[in-house]
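> Model the structure of this input:
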Amino acid sequence: MGELQTPIMLGLMIVVFYFFMIRPQQKKAKQEKEFESALKVGDRVITKSGIHGRIAELAEGSVVIETMAGKIKFERAAISPELTQKLNAPAVTK
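Okay, the predicted model is just below:
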């Protein structure tokens, strides 16, 4: 029985590690890719560094964001999906 217990515990640890660590990271990466591909000119966005603006131009891997200070070129990955979705969410009134 002791010989069988070690491989079972090791297998169980790998399964737990996969479901709590690897799978959520893969899911988040997929959501970020979908968000980046759905960007379009005119969208209001916030970068991960906190810069607010509108998308003025789109290229394959980058975007040009128009801010009050001018236009700045960023990688698409620099745009924060979470902050941008909060910015564009409809306001809740009571």
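> make it CA atoms for all contacts and neighbour counts henceforth
Will do.
> could you measure the most centrally placed residue in the chain against Gln26, distance?
Nearest to the mean C-alpha position of the chain, by CA atoms, centre = their mean, lies Glu32 at 3.4 Å. Distance of Glu32 to Gln26, computed by CA to CA, to the nearest Å: 10 Å.
> Second input sequence below; structure requested for side-by-side comparison:
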Amino acid sequence: MQGTDPMSSIIGAVLWMVILIAIFYFLLYRPQQQQRKKHQEFINSLKKGDKVVTSGGIIGEIKAIDEKTVTLKVSEGTMIKVLKTAVSAPFEEVEKKD
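Sure thing, here's the model as predicted:
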């Protein structure tokens, strides 16, 4: 009775590891990387007058932009300063249809 070739079992194990790493890359790492890049492009395109939503759910209009912060007008006479990275998305009002 012949045994299995130890070299073929090593090659098989390495092949499975490569396949698993490729699966993790394409299902987990790459989509996160693309999402992070898209968010960074959004942050870089912010300008005065844009209506945005912060990661905490605060809706406001940009009144001033610094290197790392954004000043938002959240209501008449109320201004808050938040980090640029806390701005999560543009705010688009949805009209209610009755």
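> Can you give me the TM-score here?
For this chain pair, the superposition-based TM-score is 0.85 by TM-score structural alignment, normalised by the length of structure 1; 89 aligned residues with a CA RMSD of 1.9 Å.
> thinking again about what came up before, check contacts around the residue nearest to the centre of structure 1.
Pro81 (CA atoms under 8 Å, 6 or more residues apart in numbering).
> Confirm Gly53 of structure 1 sits in a strand?
Yes - under DSSP: H, G, I helix; E, B strand; the rest coil, Gly53 of structure 1 sits within a strand.
> pull the longest helix from structure 2.
If you go by DSSP state H, structure 2 has its longest helix at helix 6-24.
> which is the next helix or strand following that helix?
helix 30-44 (DSSP states H and E).
> Quick one: the residues in structure 1 that the next helix or strand after that following helix pairs up with.
Moving toward the C-terminus from helix 30-44 of structure 2, the next helix or strand (DSSP H and E) is strand 51-54. Using TM-score structural alignment, the residues of structure 1 aligned to strand 51-54 of structure 2 are 44-47.
> Can you list the buried residues in the matching stretch?
Neighbour-count burial for stretch 44-47 of structure 1, with 16 or more other CA atoms under 10 Å as criterion, is recorded at Arg44, Val45, Ile46, Thr47.
> got the contact list for the second one?
In this case it means Val45 of structure 1. His52, Gly53, Arg54, Ile55, Ile79, Ser80, Leu83, Thr84, Leu87.
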